[in-house]
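>>> build me a structure from this.
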Amino acid sequence: MNAELIRVRGLVQGVGFRPTVWRLARTHALVGEVLNDGEGVLIHAQPAAGNDASALDDFCRALRAECPPLARIDAIERSVLEAPLTTDTFVIRASSASQVHTGIVPDAATCAACAAEIRDPSNRRYRYPFTNCTHCGPRLSIVKGIPYDRARTSMAVFPMCPSCGAEYADPADRRFHAQPNACAVCGPSVWLVDSQGARRDPAALEASDPIAAASQLLAAGRILAIKGIGGFHLACDATNAASVAELRRRKRRFGKPFALMARDLDVIRAYCTLDAEEAGLLQRPAAPILLLDVSPKTQATPLAPDIAPGQRALGFMLPYSPLHHLLLQAWDRPLVMTSGNLSEEPQCIDNADAADRLGTLADATLLHDREIVNRVDDSVIRRMAGAPRLLRRARGYAPAPIRLPPGFEQNPPILALGGELKNTFCLLSDGQAMLSQHLGDLEDARTARELEVTLDLYLELFQHRPEWIAVDLHPDYRSTLIGRERAAHDDLPLLSIQHHHAHLASTLADNGWAMDAGPVLGIILDGLGFGPDGTLWGGELLLGDYLDCERVGHLKPVPMPGGTKAILEPWRNLFAQLEAADGWATMRDRHPTLESLQRLGDRPLDVLRKMMARGVNAPLTSSAGRLFDAVAAALGVGGDPITYEGQAAIELEALAAQAMDPGLEGYRLKATRQASGMVLDPASLWEQLFADLEQGVSKARIAARFHSGLSQALGDLAIALAEARAVQRVALSGGVFQNRILLESVQRQLSAAGLETLLQRQVPSNDGGLSLGQACIAAARASRASE
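Prediction:
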């Protein structure tokens, strides 16, 4: 009777995979063993005496069909063993340490079985906030090493009681080798402290436990810091206007929308439209924040007006840990659940750090003693162009590896450091890419330090020894500096990757585009990225693949007076655009009664004009993001100054959504051929826009006409370039394509012309997906160098 070695690769550790193997082996009358090692799951099996040899085939088919809910099988590899097995049973063996080629499963939301237990007064885990099993609970947030065993997690300091130990050791139990398994007898505990750090007795609040006490404080209008799975949140009653306003003041977050957490789908439906697909996304193990359209009619308690200023969408999530389920049990309205930090700082994960940084922000803090090893922010999704699109890839998604398309199987190990904003890094090897969770903006020193700490942890966890390092072309990005230092220290080749080429390559990898499949056309729109010509790019049409790209079109470059100040003060971009068109003075003289032009005249325009004329602190940029800022400034939309990245463009989209019409005529933009390619000039839109303003056309309709015109111009230009270059596919990427109106409008036009569009789903189109593109470009160039 032939025995086989069966190797299972993918996300197969810490998800109940070995018990599934054990159960199916017994079902199919096999003998042998199963264990975890650095490459995944290893099985030695043969049919029991008297059983048919086809049992192994049936077993492998059943493995795929009955894969545990959190597992992902990438490959089942089978080989015949030379000698038969000498056992008459099938057993689960202890993990084997070897070189790591497997992934860590992301943190997963509480499963239905565990949620039922914490609500059941007869269950020993009733109201226990750390209940979990192999189908749910923390993973990345607590892991310190691979193979994923309890000794390599922050649960190692909590020895299991006999009852938990029996569950852990029983292959038939759903808690078999659930590494965070615990109960109130042996596991982590939770307690409540006031703003001075003194413990509060729940009984003094007439509450049964600290979580019930915290819920009562929230209902009384207090602001609480809450330690969760991957970090701290700041929470308050979302319907209490005074509490929400006070939270904004304390957190110094004056415009950016707050995320909301609701007890169940019915609460969400009271505020937002919610279809079956969106309900399914919310209920997935990843439990992301999902952006949903506000319902036009609701009988529910109104939300505080400061929840999402200037928006027509709300970011909702469901409870994803037992603690959250218990906290919201009595709530028929949402809680604000925003990151526990001051604006732009990384989220707190440590009790002492929270006491230091959140003590003045929160009236009380709900703490626990399970260490958070890795900070993991909430993931954010928006459904656009018929599919969910990640805007932030973190809890529930990272660090699940992304399988790369053909051509990347034999590449040397690559490390890519990403960009300056929305930073992630990427480890590429063995035909897959391992993206870190969202780390944040490296302009903050704490976040920059966290990048290095998290990077060292990942390199150790996955035993990744890079042979090439890829960074952004911008010489002063913190991620570039870190990559340069590491390349010099380890004597490794350093590749500087152009920002928008990386966006294009990220989209190709996300869509399974093979390394040798040839070039596609890319429309890459974002805030800015360093161009090889020394200007700041951001409104680009590129023809390229993983190896190279050519700039075949772009928005007309205009100065950015004041440099980074122009990002914070959109009126500067409006002035630059008007000067590049007919001139601000000409436009003012044509429309002397317009308030927006009058306001602009009160600014120090002569200083800006001199800066632009001399090229002093006024770099040229083709940025689509700055064009959106200019239009928003003309309409008086967005902050002055803005209070968060992309505010003007986001509020402009929300305004346009009120008046979008399929037959709406957009503002015309002209394309001309120049030495740098086809140049799309927005100059002509300004007279059309100001004429509409002067005639009393609503700002919503003006915003909609801008969106429609830009989409039409981009689509027309892409169609012409695709025909001229004989390509059939167009990739859309960059942070501006998080704008649903723009994305769907351009996609519809391209599809109507018979072109296939490649859109991102597994990673964000913003800079959060940049490191994937950098890694793939570096891999392709490394392959070419080895030929």
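
>>> going forward, measure contacts and count neighbours with C-alpha atoms only.
Will do.

>>> what helices and strands are in contact with the strand ranked longest in the chain?
Longest strand in the chain, counting residues (DSSP state E): strand 520-530. Helices and strands touching strand 520-530, by 3 or more Cα pairs under 8 Å, 6 or more residues apart in numbering; DSSP states H and E, are helix 499-510, strand 536-544, helix 624-635, helix 699-725, strand 729-733.

>>> turn those into TSV, columns for mean neighbour count and distance to S765.
Output for the helices and strands packed on strand 520-530, formatted as TSV (neighbours: other Cα atoms under 10 Å; distance: least, Cα to Cα, whole Å):
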stretch	mean neighbour count	distance to S765
helix 499-510	30	7
strand 536-544	26	13
helix 624-635	26	14
helix 699-725	21	17
strand 729-733	25	5
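
>>> compare with the first, here's sequence two:
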Amino acid sequence: MTVAAREAKEEATRLRLRLRGAVQGVGFRPFAYGLAARFALGGFVRNDAQGVTVEVEGAQTEGFVAALQRELPPLARLDGVEIETLAPRGERRFVIETTAQGVARTRIPADSATCEKCLDDLFDPSSRFHLYPFVNCTHCGPRYTLTQRLPYDRAQTSMARFPMCADCARDYADPTNRRFHAEPIACPNCGPRLSHEPAEIVAALRVGKIVALKGIGGFHLLCDARNAEAVARLRARKNREAKPFAIMVANEASVSLFARPRAEERALLRAPAHPIVLVESRKILPVSVAPDMSRIGVMLAYAPVHHLLFHAAGGRRDAPQDFVLVATSANPGGAPLIIDNDEAREKLAAIADLIVTHDRDIVTRADDSVMQMVDGAPAFLRRARGFVPEPIDLGEDGPSVLACGGHLKATLTLTREREAFVCQHVGDLSDAETFRFYRESAAHLLRLLDVKPDAYACDLHPDYLSTRFAEESGAPVLRVQHHAAHVAAIGAEHGVAGALFGAALDGHGLGQNECGKPGGNWGGEALRLDARGGFFRAGHVAPLALPGGDRAAREPLRMGVAAFAALGRLDEAAGFFASRPEAAELARIFSVRPAPFTTSLGRLFDAASALLGFSRRQDFEGQAAMRLEALVETPRALAGGFVLRETEVDFAPLLAHFIDTRPDPREGAELLHGTLIEGLGAWLAALAQPGEKIALGGGCMMNRILTEGLAGMLRENGFTPLLARKIPPNDGGLSLGQAVLARAKLKQE
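Alright, predicted model coming up:
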């Protein structure tokens, strides 16, 4: 052996890296292969049951480790790295090994928007992917929505019916190619096809037609967002009177034509998921796109077919383009998003003038995710495409639980070892087809993760279909109080295990009495959780009457009359609401038949909205509160607008002020938000331990102004507010909290 060879051998080290996280199906193995070549290392990389294992040997292993963690592929994420030093073997060659057994314990990456390199291919006349609507690589494209089961390879996806041509097979097998093991790889010679040319679709949109377009997670309904008549027709045909529509624009340069995005909102728009992001509107588009809203939901084109539409409309790839589309989920009548071609032709024929399909099946439907910036960081309003099925790390292994969520904005959560997998947004289970989708989602999660739950978790409410689903499972069922689950969900995503103080501020949830039995309408709760999965009700918002039960959530007038009752001024209600003759009848009924009570902050918003002039029936959940939020420029507190008494905060003085002074809606909205921030902040500070963490959950935390103001006030008083970041604060995150509390209870058995 030469002296040089002996020195090289002596300098060589061998390391084994065990990597957990989003490291499969994201181009990690060719990435490691390229790094090993750069640092002249031998060894191997392979997928295994826990993630990826890499062994490297040579003189520059430290450089490899640093670069690996610094230069991850776009869709990769490391949740954990374990490094072990081994004895050198003299290996000089680095190889990609076949996948180890047990890979079904790993995960599927989320769908991702088309990457820049694939866009280069899409618009390059010399590329075989030129203008091909299904171009993708390991850095982008569909994953979750086309996968039937694990392991994640082509045979387990809806691409199995498309045999690869020689060119695609060569790219797929080449470790130096970014399409190495890109399971959805296809080209015009071997892949799926679109039913209509982009130019034909754009021509229909330009003359005001409504188009149903099959995308990645389901069908969109599209129309020209600048055409008020087309938008009105879409609203009429879809039976969606006022709920805001989102818009899709060609690129980031186009966003500023219609909105005023801040820097952090721009960054969120161009994130790999390309979610819908709420951004301040320029009020350029017809009012009917987002009635009474100060912000508009914007998303960038994210699938190749979207880019082809904007290209066909005459725009350059990176230049601002005023061709803008309303892009809303194709789910008529509140039913789930349509994904099947035949179903689209049957159910969308009365809505769309043109139905555009393709022949790649969508296995799992996924709506567009909806996000906003809150308190300096992204927050979900709806979590679906682009983020599901990325798990939430629970910090330690535990029993497997399938948590069934609530009734509105339903989701399910399945835990496996230390991870919680929250499914995509399902919707309102009152709709029979949505409940079928809910069942499909549960079956898909169980099949995909290969888990048999030790127990099911559900809400206390006996009439929720999610509760009945759990009861019909045949497995042990653990019932979890609604608001405790909200607080637990926030704690779980922040890695807080065991005891936690928090507030759950929402519209409705079945309470629990001192004996642990279900009872009462809660919704403005301060709770203290314990490490055993139990909780203590530390305080609540002062109760208001709930005339008509669930009807009060749809008809703010009822809560307006309830405000008069709470103030002992019921005889004034009919005169105050003189234009609404039914107010007199409601007041009469109050006087002879007391209504149940609620501590709901959501219903307090409804009462205030009625007193400020928004008393009509709500077209969608939270409409009145959203209108008030949209009016606020600067929240300001009313002096003496609330009262603290023991464990209760009472906003009756604020409601009395609205009755006595009849402020204009903007002034009232600003007083409402400012007083709630000050009152809730003082209430929580009085109930919390000095300096502790305070979780803030529930549907009212979707209100950006309230959330930022309350978090800021708590911070000023020495507390650490915990906000929803990885799941929505509303009932979309409920199943995660149920799973966490159920696991804690199971560990005690």
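
>>> quick check: TM-score for this pair?
Superposed pair, TM-score by TM-score structural alignment, normalised by the length of structure 2: 0.93. Supporting alignment: 724 aligned residues with a Cα RMSD of 2.1 Å.

>>> okay if I get the helices and strands packed on strand 520-530 of structure 1 as a markdown table plus distance to G145 of structure 1?
What follows is those, written out as a markdown table (distance: least, Cα to Cα, whole Å):
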| stretch | distance to G145 of structure 1 |
| --- | --- |
| helix 499-510 | 28 |
| strand 536-544 | 39 |
| helix 624-635 | 41 |
| helix 699-725 | 47 |
| strand 729-733 | 34 |
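
>>> closest one to H368 of structure 1 among those?
helix 499-510 (38.0 Å; Cα to Cα).

>>> for the most centrally placed residue in structure 2, give me its contacts.
Taking Cα atoms, centre = their mean, the centroid of structure 2 lies closest to R383, which sits 1.4 Å from it. Contact analysis of R383 of structure 2 by Cα atoms under 8 Å, 6 or more residues apart in numbering lists 368-370, 424-425, 727-728, 732.

>>> among these, which lie within strands?
Counting by DSSP E, these contribute V370 to strands.

>>> by neighbour count, which of the contacts of R383 of structure 2 wins?
G732 (30 neighbours; other Cα atoms under 10 Å).

>>> which one in structure 1 is aligned with it?
G732 of structure 2 maps onto G768 in structure 1 when the alignment is built from TM-score structural alignment.

>>> how about that match: what's its closest non-neighbour residue?
K422 (5.1 Å; Cα to Cα, 6 or more residues apart in numbering).

>>> returning to that earlier point: select, out of the helices and strands packed on strand 520-530 of structure 1, the one closest to Q283 of structure 1.
Across these, closest to Q283 of structure 1 is helix 499-510 (Cα to Cα), at 23.8 Å.

>>> and the closest one, what other elements does it pack with?
strand 520-530, strand 536-544, strand 729-733, helix 770-786.

>>> what's the second one aligned against in structure 2?
Translated: strand 536-544 of structure 1. Residues 521-529 of structure 2 are matched to strand 536-544 of structure 1 when aligned by TM-score structural alignment.

>>> and if you look at the third one?
Aligned by TM-score structural alignment, strand 729-733 of structure 1 falls on residues 693-697 of structure 2.

>>> which residues in the stretch 151-300 of structure 2 form strands?
For the stretch 151-300 of structure 2, strands defined by DSSP state E, counting those that start in this stretch occupy the ranges 211-214, 219-224, 246-249, 276-280, 295-300.

>>> okay if I get those as TSV plus distance to A104 of structure 2 and mean neighbour count?
Listed next are those as TSV, based on distance: least, Cα to Cα, whole Å; neighbours: other Cα atoms under 10 Å:
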stretch	distance to A104 of structure 2	mean neighbour count
strand 211-214	30	26
strand 219-224	30	26
strand 246-249	36	24
strand 276-280	32	23
strand 295-300	33	25
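
>>> may I see those strands organised as TSV, with distance to I355 of structure 2 added?
Shown next, in TSV, are those (distance: least, Cα to Cα, whole Å):
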stretch	distance to I355 of structure 2
strand 211-214	5
strand 219-224	9
strand 246-249	18
strand 276-280	23
strand 295-300	22
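
>>> nearest to L604 of structure 2, of the ones you listed?
Among the strands of the stretch 151-300 of structure 2, the nearest to L604 of structure 2 by Cα to Cα is strand 295-300 (23.2 Å).

>>> quick one: average offset of the closest one versus structure 1, please.
Compared with structure 1 after fitting, strand 295-300 of structure 2 deviates on average by 0.2 Å (mean Cα distance after the TM-score superposition for structure 1).

>>> pull the distance from that strand to the chain's centre.
Counting by Cα atoms, centre = their mean, to the nearest Å, strand 295-300 of structure 2 is centred 15 Å from the centre of its parent chain.

>>> from the chain's centroid, how far away is the helix or strand that that strand is followed by?
Using DSSP states H and E, the helix or strand that follows strand 295-300 of structure 2 towards the C-terminus is helix 304-312. The chain centroid and the centroid of helix 304-312 of structure 2 are separated by 26 Å, computed with Cα atoms, centre = their mean.

>>> same deal with stretch 260-271 of structure 2?
Its chain's C-alpha centre and that of stretch 260-271 of structure 2 lie 17 Å apart, by Cα atoms, centre = their mean.

>>> the residue nearest to G768 of structure 1: how many residues sit nearby?
K422 of structure 1 has 20 nearby residues by other Cα under 10 Å.

>>> just to check, it is in contact with S771?
No: assessed by Cα atoms under 8 Å, K422 of structure 1 is found out of contact with S771, at 10.5 Å.

>>> quick check: neighbours shared by the two?
Contacts common to K422 of structure 1 and S771, judged by Cα under 8 Å, 6+ apart, are absent.

>>> what residue of structure 1 takes the place of L586 of structure 2?
Per TM-score structural alignment, L586 of structure 2 is aligned with L605.

>>> find the nearest non-adjacent residue to its match, please.
Per Cα to Cα, 6+ apart, closest to L605 of structure 1 is F575, 7.9 Å.

>>> assumed that neighbour was part of a strand.
No: under DSSP: H, G, I helix; E, B strand; the rest coil, F575 of structure 1 sits outside any strand and is assigned helix.

>>> what's it aligned with over in structure 2?
Using TM-score structural alignment, the partner of F575 of structure 1 in structure 2 is V561.

>>> next: D510 of structure 1.
Checking TM-score structural alignment: D510 of structure 1 goes with E493.

>>> ok, now how distant is that match from D393 of structure 2?
7 Å (Cα to Cα, to the nearest Å).

>>> E670 of structure 2 now?
Applying Cα to Cα to E670 of structure 2 and D393 of structure 2 gives a distance of 39 Å.

>>> so what corresponds to the residue nearest to G768 of structure 1 in structure 2?
Aligned partner of K422 of structure 1 by TM-score structural alignment: K409.
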